[in-house]
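Undergrad: Got a predicted structure here, sequence first:
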Amino acid sequence: MKQSRFRSLLAALGGAVLAVSLISPAASASPASPATVGDLGGMLLREFCQANGFADVTRRSDVWFCVGNHKIDTAVPLTAACRWQFSDLVAAGFTVTNNGGRCWANPSAYSDVSGIAVNQYCNSLGYSDATVGDNVASWRCAGHGASVPIDFHAACRWQNPVWVGKGFILVPYFNNYGDRFGIRCLALLR
């Protein structure tokens, strides 16, 4: 992204770039790797396979396969997995592809804008808490006898209404599947 356009954008937003921690600093194992222009981060291959009727995903040599619930294991089409994961970007006209096992897009403007206040997001939906297991897909809003997966695309929009109001698409970024405490929000413009 051109520096002058970025400075203009920050001025239009009043210079406000949120720096909200996903969790308390003491609980963070290590800082997330920063995103670079066009990099959308790691992939949700297990969830892609499950959405397509398979039980799980496994890696054999350098190829990922959707496995279980079918007679034949199927190689994961990585670009299709990226397009599924970032279907909101595809719907907005972005080209979303796989690049070396990471998802990429073609924005004209791109900024790492914030972490996500997960508990506050869950509270805004009427849940009392947020829970997490050992990967990014394990986050849940919980409370009142219910536990539902967190839609981090929606959480990023909720966390960054000023960027949404300026026409940006907000998406989650994580460096890898195990980076459960390093999920950030990216703002992309076509």
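TA: Alright, I've got the coordinates.
Undergrad: okay, CA-based contacts and neighbour counts for the rest of this
TA: Fine.
Undergrad: what's the following helix or strand after the longest helix that the chain contains?
TA: In the chain, taking DSSP state H as the definition, the longest helix is helix 3-12. Downstream of helix 3-12, the first helix or strand assigned by DSSP states H and E is strand 39-41.
Undergrad: That following strand: how far from the chain's middle?
TA: Counting by C-alpha atoms, centre = their mean, to the nearest Å, strand 39-41 is centred 8 Å from the centre of its parent chain.
Undergrad: what's in contact with the very next helix or strand once past that strand?
TA: Counting by DSSP H and E, the next helix or strand C-terminal to strand 39-41 is helix 45-51. Helix 45-51 is contacted by residues 55, 56, 57, 66, 67, 76, 81, 84, 85, 137 when judged by C-alpha atoms under 8 Å, 6 or more residues apart in numbering.
Undergrad: Please repeat the previous calculation with a cut-off of 7 Å.
TA: The contact list for helix 45-51 (C-alpha atoms under 7 Å, 6 or more residues apart in numbering) reads 56, 57, 66, 81.
Undergrad: And for stretch 140-160?
TA: By C-alpha under 7 Å, 6+ apart, stretch 140-160 touches 116, 121-122, 127-132, 139, 164, 170-172, 185.
Undergrad: the helices in the protein, which residues?
TA: Using DSSP H, helices in the chain cover 3-12, 45-51, 78-85, 87-91, 118-124, 152-159, 161-165.
Undergrad: The spatially most central residue of the chain: what's its closest spatial neighbour, skipping adjacent residues?
TA: Among the residues of the chain, the one closest to the centroid is residue 172, at 2.5 Å (C-alpha atoms, centre = their mean). Among residues not flanking residue 172 along the chain, residue 185 sits closest, at 4.6 Å (C-alpha to C-alpha, 6 or more residues apart in numbering).
Undergrad: want to compare, so here's the second one:
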Amino acid sequence: MRLRQLVLAVLMVCLGATWIGASPAQAAPLRAQSVDVYLGGVDLSGYCRTLGYQGAKRIGQHGIGDWRCYNASAEASLSVISACQWQFKPLVAAGYPVTAGTNGDSAGEWKCHATAGSTEFYRSMNLAGFCGSIGYNGAKHTGDNVTGWRCYLNSGATIPLDLHAACTWQHAAKVAVGYTVVAVWESYADSFKINCRGAHA
């Protein structure tokens, strides 16, 4: 009887040591959900001009690598991903990955994308209101596609209109709660169809 009690006591001590020393089960690490932030068209000519070239041109009809930066005497390969990252610098600065993709194998269908926790789309822009907020009399379009917008003074002076800054101003309430807001368009010719999109971690 005493032997049985001794064995039971030893077992209880061993089990107690196991429970006390056991590590808790490790929960799987939480993974932040991410969504594709569709940013639309990319200003390839504007990007090439920042590199010292005249603009961008397509040298083929079907390949996704058919775009080149060019000037009168030279051509150079063009990284559309780098162009998207240049165009959407506010998103890059905020830590969002920015990349590019095509619609199938069509060289003319390059679009920019980012990855974020959530995204919102804000239709239309108040460009005249933004220009007024920085001391100008209004906004006008000079005919150079989406990049042709200017803030103007009645005296005739103009400055290029920063579309990203206009979106940030127009949607200041969203910026205040952590959104990064940028200007987006579908096509380089959509001068009067520019909208804003917000990204949040």
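TA: Thanks, I have it. What you see is a predicted model, and the numbers here were worked out from it, not measured in a lab.
Undergrad: circling back to that earlier point, turn the helices of the first structure into CSV, columns for distance to residue 36 of the first structure and mean neighbour count.
TA: Formatted as CSV, the helices of the first structure follow (distance: least, C-alpha to C-alpha, whole Å; neighbours: other C-alpha atoms under 10 Å):
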stretch, distance to residue 36 of the first structure, mean neighbour count
helix 3-12, 14, 12
helix 45-51, 21, 19
helix 78-85, 17, 20
helix 87-91, 17, 16
helix 118-124, 23, 18
helix 152-159, 18, 20
helix 161-165, 18, 16
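Undergrad: I'd like to know which of the ones you listed is closest to residue 190 of the first structure.
TA: helix 87-91 (9.1 Å; C-alpha to C-alpha).
Undergrad: Output the residue interval of the second structure matched by the closest one.
TA: Helix 87-91 of the first structure corresponds to residues 89-93 in the second structure, going by TM-score structural alignment.
Undergrad: Superpose on the first structure and give me the mean offset of the matching stretch.
TA: Here the mean offset of stretch 89-93 of the second structure against the first structure after fitting is 1.1 Å, by mean C-alpha distance after the TM-score superposition for the first structure.
Undergrad: re earlier: so which of the contacts of stretch 140-160 of the first structure are in strands?
TA: In strands, defined here by DSSP state E, the members of the contacts of stretch 140-160 of the first structure are 129, 130, 131, 170, 171, 172, 185.
Undergrad: if I look at the closest residue in space to the second one that isn't next to it in sequence, how far off is residue 129 of the first structure?
TA: Spelled out, it's residue 130 of the first structure. Counting by C-alpha to C-alpha, 6+ apart, residue 130 of the first structure lies nearest to residue 141, which is 4.5 Å off, once chain neighbours are set aside. Noted for residue 141 of the first structure: a distance of 6 Å to residue 129 of the first structure, by C-alpha to C-alpha, to the nearest Å.
Undergrad: what do those two both touch?
TA: Residues within reach of residue 141 of the first structure and of residue 129 at once, by C-alpha under 7 Å, 6+ apart, are residue 122.
Undergrad: Can you name the residues in contact with stretch 94-108 of the first structure?
TA: Stretch 94-108 of the first structure is contacted by residues 1, 38-43, 78-79, 82-83, 90, 188-190 when judged by C-alpha under 7 Å, 6+ apart.
Undergrad: Residue 141 and residue 129 of the first structure: which is more packed in?
TA: Comparing residue 141 of the first structure with residue 129 by other C-alpha atoms under 10 Å, the one with more neighbours is residue 141, at 23 against 17.
Undergrad: Map that one onto the second structure.
TA: Residue 141 of the first structure maps onto residue 151 in the second structure, by TM-score structural alignment.
Undergrad: swap in residue 123 of the first structure?
TA: Match for residue 123 of the first structure (TM-score structural alignment): residue 132.
Undergrad: got the contact list for its match?
TA: By C-alpha under 7 Å, 6+ apart, the residues touching residue 132 of the second structure are residue 138.
Undergrad: can you check the one 3 residues further on too?
TA: Residues touching residue 135 of the second structure, when contacts are defined by C-alpha under 7 Å, 6+ apart, are absent altogether.
Undergrad: what stretch of the second structure does stretch 176-189 of the first structure fall on?
TA: Under TM-score structural alignment, the match for stretch 176-189 of the first structure is residues 187-200.
Undergrad: From the chain's centroid, how far away is that stretch?
TA: 12 Å.
Undergrad: Which residues belonging to it are considered buried?
TA: Within stretch 187-200 of the second structure, the residues that count as buried by 16 or more other C-alpha atoms under 10 Å are 187, 188, 191, 194, 195, 196, 197, 198, 199, 200.
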